[in-house]
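> Here you go, sequence then predicted model.
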Amino acid sequence: MTMRRRIGSAALAAATAALLAGCASGPQVTPITTMPAPRPSGTAETRALSPAVQPAGEPTELASGLDAPWSILRLPDGATLISERDTADVLELLPDGSTRVAAHVDGVQPSGEGGLLGLAFLPEGDWVYAYLTASDDNRIERMPLTGSPGSLGLGEPETILTGIAKAGNHDGGRLAFGPDGMLYATAGDASNGDRAQDKASLNGKILRMTPTGGVPDGNPFGTLVWSMGHRNPQGIAWDSVGTMYASEFGQNTWDELNVITPGANYGWPVVEGVAGDSRFTDPVTQWPTSDASPSGLAIVSDTLFMTGLRGERVWSIRPDATDAPTAWFAGTYGRIRDAVAGPDGSLWFITNNTDGRGDPRSGDDRLYRVALGTT
């Protein structure tokens, strides 16, 4: 039977919150509230969101024996690459469920939460992008994809961005190309919250850049900074109408799901979670840190799927709903690091029990696939 539980919503008013704290038995999750829905440049019409979907049946295992996997990259030809944080290997998934090392990324110096992190792909030129921790900083490199499925490789790296401060934690590390063709990257505060409020710093930000690392037109401060006031964002995704979302680790109280708009300030380290402070943009959903510690974020049929590390579950969130998010597979597979849209409308996700913070099971870590159906 599918591991599913419904989480009740928490009110934001202080009196109601206090009442709920005294009588509710489960964790409190702030539900989706009214969201802005920025459109991609040049898109004037308003379109309806796709029908909501949810897991249908139990996940099936696609691969096992992974070592602290961090990012799943599905390529247009159907091939799949997986980054391993501590080995600095990029693995290729083979049809029989085994993996092979497609490339080892030189210059990676894993430490704490740093190492080989997010991957992204640019079809124009067949470039694979990687966010990695080097000797002095976090940086972004790109490498040409070589070979064909079953024998993929990566060519000589080209560095497109350096100077993102590194630390043993709060490194960010997610990469994704947006609907505008620009490359977006999440950069944590590297354990220094003041950086998040410093417009001159790359840290504590979501960055937007051209495929070669330049500052594109439309960036709000004339720099690579797209949004600021972040502690440790690790998931980014866009729905079909162009709304950008990011999942973010809180410190002790609230993890967040944010709608990202250019130039917005999300408050860290001044505030954490919903604060009602006009200087900052509140999250649209928040969770107690014990129930989320969110990392990867995927959107399938305009339904958000957010992975939880400490929470050991996948959350589904519907942007046009007023009810609270739904937790799936809670405690069944351990820590869950990343999720992506799979073929045929499915969802793929990877566990992260071998990263030094989990409780590895025989065969961990694993890549899973779960079918999705309409609600």
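Perfect, I can see it now. Numbering: from 1, shown residues only.

> When you work out contacts or count neighbours from here on, use the C-alpha atoms and nothing else.
Noted.

> how about the helices in this protein?
14-23 (DSSP state H).

> can you list contacts of the longest strand seen in it?
Taking DSSP state E as the criterion, the chain has its longest strand at strand 138-146. With contact meaning CA atoms under 8 Å, 6 or more residues apart in numbering, strand 138-146 is reached by 125-133, 152-166, 171.

> here comes the other one, which I'd like you to weigh against the first:
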Amino acid sequence: MIVQRRAVTAVLAAAVLLVTSGCSSGDGEEPGAGGTSAANSKGPGASSDESAPEDAAPAKGSVKVVRTVAEGLKSPWGLAPLPEGGLLVSSRDEGTITLVDEKTGKKTELGEVPGVSPGGEGGLLGLAISPDYASDHMIYAYFTSESDNRIVRMLYAPEKPSGEQLGAPDTVVRGIPKGMNHNGGRLAFGPDRMLYATTGERYEGPLAQDKKSLGGKILRMTPDGEPAPGNPFGDSLVYSYGHRNVQGVAWDDKQRLWASEFGQNTWDELNQIKPGGNYGWPDVEGKEGKSGFVDPVAQWGVAEASPSGIALAEGSVWMAGLRGQRLWRIPLKGTELSADPQAFLTDEYGRLRTVVSAGGDRLWLTTSETDGRGSPGKGDDKILELEVQ
């Protein structure tokens, strides 16, 4: 595996539930039977102050769709709020980034990202905003090229005409294994100001256990693409491994990292990520209690979840389901469930892809009906604003 990195100057500079077996391949679209659901040197997740008691999220919560923010989006995947206002949205299949005014719904295309090669579950995927955005105006993107998955950064120049506001991409990481499915693709800067990226194992399970491969991992790096200080395997981007296809990451108020993961025939997962942790794939799927592997905090039958994005709000993880076509609330007390997960919006808006905190009790949520696996209706795809409790 070859990883290449380039720096640029500062100026340019996310209750166990029982089921019968199904299949959650990639975005969870292969038919199958489902069932009923039951900060420090090593980065967020390395340790936390467990001596202080933590309040449990209430057993029951609620969700209200406040409004539809925008409509008519094509295969939206990544969603990143800008500090000055506005939402950046990536189109997986068109390879473009669009600015959405969250107040009016107006859409302005910033430009097309060069080198994107859409196909299957690949294309232009996750977006992240530089932690130094105020000074460098950099946007990070994860995409599938002809040969690999890679991470790039681009200068955002809003003063330029629509369609010409993205600078030339600077490659931060290349050489992430690609496939028709299982490309991972979520990007996020953590509380430690390091960049985290989720990768899939492109249907080659052993890649997830190979710490020399970037496939089937959560990666942690500096904004320049170098292994982050304190990473568990020395001069390596690998932060955790044994993942099948993670598409959601978020941090709680104790700076602990959480991730959602697609299962195959039995269990989808919500994991609390520990540096150097082995999350089992392909040797383990779901909770098996096997030595050497980290069990998920919660699991779902594959027909009920096929999870993509996650966000933290009001003491719970909120997890978007693709095949499950619902939004899951997972109430927490520390690193454990405080009550059984709840499902909301079931079959109301179709496939749900990305959920992002909008601050306080608000979330942004995107639908995913135009990605070739849904049944697009009037206005699809949409960004919704939610109020949660």
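Received it, and whenever you're ready, just let me know what you need. Predicted model only: the values in this text are computed from it and were never measured.

> now the contacts of strand 138-146 of structure 1: which count as buried?
With burial judged by 16 or more other CA atoms under 10 Å, the buried subset of the contacts of strand 138-146 of structure 1 is 127-133, 152-154, 157, 160-162, 164-166, 171.

> State the span of structure 1 onto which stretch 294-301 of structure 2 is aligned.
Counting by TM-score structural alignment, stretch 294-301 of structure 2 pairs with residues 281-288 of structure 1.

> Nearest residue to the residue nearest the centre of structure 2 in space, please, no chain neighbours.
Taking CA atoms, centre = their mean, the centroid of structure 2 lies closest to G248, which sits 2.7 Å from it. In space, and not counting its chain neighbours, G248 of structure 2 is closest to G309: 4.1 Å by CA to CA, 6 or more residues apart in numbering.

> Make sure that neighbour is actually in contact with N245.
No: with contact defined as CA atoms under 8 Å, G309 of structure 2 and N245 do not form a contacting pair (11.9 Å).

> Same drill for the two, tell me which one is more crowded.
N245 (33 against 29; other CA atoms under 10 Å).

> In space, what's closest to the equivalent of that one over in structure 1 - neighbours in sequence excluded?
By TM-score structural alignment, N245 of structure 2 lines up with N232 in structure 1. Once flanking residues are discounted, N232 of structure 1 sits nearest to G188: 4.2 Å by CA to CA, 6+ apart.

> Tally up the residues packed near whichever residue in structure 2 pairs up with the one you found, please.
Counting by TM-score structural alignment, G188 of structure 1 lines up with G200 in structure 2. As a burial measure, G200 of structure 2 scores 33 neighbours (other CA under 10 Å).

> now swap in D49 of structure 2 and tell me
Count around D49 of structure 2 with other CA under 10 Å applied: 8.

> gap between it and A57 of structure 2?
18 Å (CA to CA, to the nearest Å).

> Likewise for P282 of structure 2?
32 Å.

> Same question for D136 of structure 2.
38 Å.

> Excluding chain neighbours, give the residue nearest to the alignment partner in structure 2 of G267 of structure 1 in space.
Counting by TM-score structural alignment, G267 of structure 1 lines up with G280 in structure 2. Residue nearest to G280 of structure 2 in three dimensions, not counting chain neighbours: G242, with 4.8 Å by CA to CA, 6+ apart.

> again with E387 of structure 2
R362 (4.7 Å).

> got it, and D194 of structure 1?
Counting by CA to CA, 6+ apart, the residue nearest D194 of structure 1 is P269, at 7.0 Å.

> again with D180 of structure 1
Spatial nearest neighbour of D180 of structure 1, excluding adjacent residues (CA to CA, 6+ apart): P40 at 6.6 Å.

> now P296 of structure 2
For P296 of structure 2, the closest residue by CA to CA, 6+ apart turns out to be N271, at 4.6 Å.

> Might you report the residue contacts of the one you found?
Counting by CA under 8 Å, 6+ apart, N271 of structure 2 makes contact with W258, A259, S260, E261, D295, P296, V297, A298.

> What lines up with it in structure 1?
Taking TM-score structural alignment, the alignment pairs N271 of structure 2 with N258 from structure 1.

> Leaving out sequence neighbours, find the closest residue to the counterpart of G155 of structure 1 in structure 2.
When structure 2 is aligned by TM-score structural alignment, G155 of structure 1 is paired with G167. In this structure, G167 of structure 2 finds its nearest non-sequential neighbour in L155, 4.8 Å apart by CA to CA, 6+ apart.

> For that neighbour, give its distance to L124 of structure 2.
17 Å.

> Could you check which of the two has the larger neighbour count?
L124 (31 against 20).

> if I pick that one, what's in contact with it?
By CA under 8 Å, 6+ apart, the contact set of L124 of structure 2 is 77, 90-96, 113, 116, 118, 141-144.

> Next: P282 of structure 2.
G205, P206, A208, Q209, G242, R244.

> What of Y279 of structure 2?
Per CA under 8 Å, 6+ apart, neighbours of Y279 of structure 2: S240, Y241, G242, H243, F293, V294, D295, P296.

> Can you tell me the closest non-neighbouring residue to it?
G242 (4.6 Å).

> Tell me, how many residues neighbour that neighbour?
G242 of structure 2 - counted by other CA under 10 Å - has 28 other residues nearby.

> thought it was touching G286?
No: checked against CA under 8 Å, the pair G242 of structure 2 and G286 is beyond contact range at 11.9 Å.

> Count residues in the vicinity of K211 of structure 2, would you?
Neighbours of K211 of structure 2 (other CA under 10 Å): 19.

> residue in structure 1 matching it?
K211 of structure 2 maps onto K199 in structure 1, by TM-score structural alignment.

> could you pull out the strands for the stretch 101-250 of structure 2?
107-112, 124-129, 138-144, 149-155, 170-176, 187-189, 195-198, 217-221, 238-241, 246-251 (DSSP state E, counting those that start in this stretch).

> Specify, as a residue range, where the shortest one falls in structure 1.
Mapped onto structure 1 using TM-score structural alignment, strand 187-189 of structure 2 spans residues 175-177.

> what's next to that stretch, contact-wise?
Residues outside stretch 175-177 of structure 1 that contact it (CA under 8 Å, 6+ apart): 118-122, 129-131, 183-186, 236-237.
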